[in-house]
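Trainee: Here is my input; please provide its structure:
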Amino acid sequence: MASKPLKYVLFLGTVRENRLGLRVAKFMQNFLLKAGHDVDFMDAQELNLPLLKKPLHFYKNPSEAPPLLVDLGNRIKEADGYVVITGEYNHSIPPALANLLDHFPGSSFSYKPSGIVCYSPGQYGGMRAAIQLRALLGEIGCISVSNIFGLPQTNKSLDEEGKPLNDHMESGAKRLLTQLDWHAHAMRNHREGFGIPGK
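Mentor: Next comes the predicted model:
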């Protein structure tokens, strides 16, 4: 009996002019959909959340929270896992990505896996930001799988519509997703069978 599709939130956390991240997001969204998953794409640029002053969990009365935050929070909670796309700004995590994630409590992400996709136009593919992002994701409860999908020279790897221009794209995404799917299925089964500690 086939299991129900996994639900992934795909985060894109770059808002810089002429960003390459949208190419990466289009590619990953198509790859996840072809694998039979449900994908909820959250783009920091499109969401345009303000610089963090009051996260969702600081509202004692949820009805007083901005409707957009409530909606996003519910969608994050409903996910089985996360794919987080990061560029590299000054060898670090883009501020818009941290700002987006920090609007929500760690309990929204807990006991679910994440996968990191990093990119840059340079030769290192955003790996320095990815290593920092791994620590952040672990702290909010969605520990990343060991494989990191790095995309060096992104402008030569994907066209503007996210179509791959070399074999590395498909094989790299498959390695990441194979790990992520295994963990997402296992953790969903355990949540459904045994619940979450403290609840």
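
Trainee: all contacts plus neighbour counts: C-alpha atoms, from now on.
Mentor: OK.

Trainee: Now do the SS call for the residue sitting nearest the centre point of the chain.
Mentor: Taking Cα atoms, centre = their mean, the centroid of the chain lies closest to Val84, which sits 2.3 Å from it. Following DSSP: H, G, I helix; E, B strand; the rest coil, we place Val84 in the strand state.

Trainee: tell me the contacts of it?
Mentor: The contact partners of Val84, taken as Cα atoms under 8 Å, 6 or more residues apart in numbering, are 10-13, 114-117.

Trainee: repeat that for 6 Å
Mentor: Contacts for Val84 (Cα atoms under 6 Å, 6 or more residues apart in numbering) come out as 10-11, 116.

Trainee: Centre of the chain to stretch 27-44, how far?
Mentor: Its chain's average C-alpha position is 10 Å from that of stretch 27-44, according to Cα atoms, centre = their mean, to the nearest Å.

Trainee: What segments of the protein are strands?
Mentor: Taking DSSP state E as the test, the strands found in the chain are 7-12, 38-43, 81-86, 114-119, 144-151.

Trainee: Select the longest helix from this protein.
Mentor: Longest helix in the chain, counting residues (DSSP state H): helix 167-194.

Trainee: That one: how far from the chain's middle?
Mentor: Helix 167-194 sits 13 Å away from the centroid of its parent chain (Cα atoms, centre = their mean).

Trainee: this one as well, want them side by side:
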Amino acid sequence: MENPLRLEVIVASVRPQRFAPVVADWFLRAARADERFEVGVIDLIDIPLPTDLTETPEVRAFQERIAAADAFVAVTSEYNHGYPASLKTALDSVKREWRAKPIGFVSYGGLSGGLRAVEQLRQVVAEIHMVSIRETVSFHEAKRKFDADGETRDGAAIDAADRLLRQLAWWGTALRAARTSDPYPG
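Mentor: Now for the predicted structure:
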């Protein structure tokens, strides 16, 4: 593709012995195989964002990276029927840079597969003027869905990832064109 969309994949969990890298790496392979995207990774375990939302050099660098992106996918676990605090801090550390950009979700967890966390996130991203992609990739009982090489045979998840990327490319292209021709009035 001549002008690929800049997609940032946000890895939300920062817990010790987290399962997030397995799920994120699987999704990253799919995203990087899609020529419509230039893919980066924002692993929140590596970014010291202060929970009091103080503006620091790290926060400013994070804001600049978000501003440069055209689209996002959050890879999130579900903790106690919600999403990780690290992801809330990341969302709250940025303001205008999120606006008029699409975000998709890849979730994982126990029986719910992280879907309760995603439903909460949809409310939050709407408030910061993002467009939530309808298709979601969800892994129920995630640790049972991946082999030792980090691959899955979960056909529903594989299909959902393809649909998510198609929808994300459509929204990313449409919103990038709109932001270029008529800046978002948010």
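
Trainee: circling back to that earlier point, distance to Phe41 of the first structure added to the contacts of Val84 of the first structure, as JSON lines?
Mentor: Formatted as JSON lines, those follow (distance: Cα to Cα, whole Å):
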{"residue": "Leu10", "distance to Phe41 of the first structure": "5"}
{"residue": "Phe11", "distance to Phe41 of the first structure": "6"}
{"residue": "Ile116", "distance to Phe41 of the first structure": "15"}
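
Trainee: Of the residues you listed, just say which sits nearest to Phe31 of the first structure.
Mentor: Leu10 (11.5 Å; Cα to Cα).

Trainee: Would you mind measuring from the equivalent of Pro113 of the first structure over in the second structure to Ile42 of the second structure?
Mentor: By TM-score structural alignment, Pro113 of the first structure lines up with Pro102 in the second structure. Pro102 of the second structure sits 16 Å away from Ile42 of the second structure, going by Cα to Cα, to the nearest Å.

Trainee: So between those two, which is more surrounded?
Mentor: Pro102 (27 against 17; other Cα atoms under 10 Å).

Trainee: how many neighbours does the residue nearest to the more buried one when sequence neighbours are not counted have?
Mentor: In this structure, Pro102 of the second structure finds its nearest non-sequential neighbour in Val131, 4.5 Å apart by Cα to Cα, 6 or more residues apart in numbering. By other Cα under 10 Å, 22 other residues sit near Val131 of the second structure.

Trainee: Over in the first structure, find the residue span stretch 175-184 of the second structure aligns onto.
Mentor: Using TM-score structural alignment, the partner range for stretch 175-184 of the second structure is residues 187-196.

Trainee: Give the burial count for the alignment partner in the first structure of Ala156 of the second structure, as a bare number.
Mentor: Mapped onto the first structure by TM-score structural alignment, Ala156 of the second structure lines up with His168. Around His168 of the first structure there are 14 other residues, counting by other Cα under 10 Å.

Trainee: and the counterpart of His81 of the second structure in the first structure, what does it touch?
Mentor: Taking TM-score structural alignment, His81 of the second structure has His91 as its aligned residue in the first structure. For His91 of the first structure, the contact set (Cα under 6 Å, 6+ apart) comprises 128-129.

Trainee: From Met127 of the first structure, how far off is His91 of the first structure?
Mentor: Taking Cα to Cα, one finds His91 of the first structure at 9 Å from Met127 of the first structure.

Trainee: Leaving out chain neighbours, which residue sits closest to Pro21 of the second structure?
Mentor: Closest to Pro21 of the second structure by Cα to Cα, 6+ apart is Val11, at 7.6 Å.

Trainee: What of Gln120 of the second structure?
Mentor: Gly82 is the one closest to Gln120 of the second structure (Cα to Cα, 6+ apart), at 7.0 Å.
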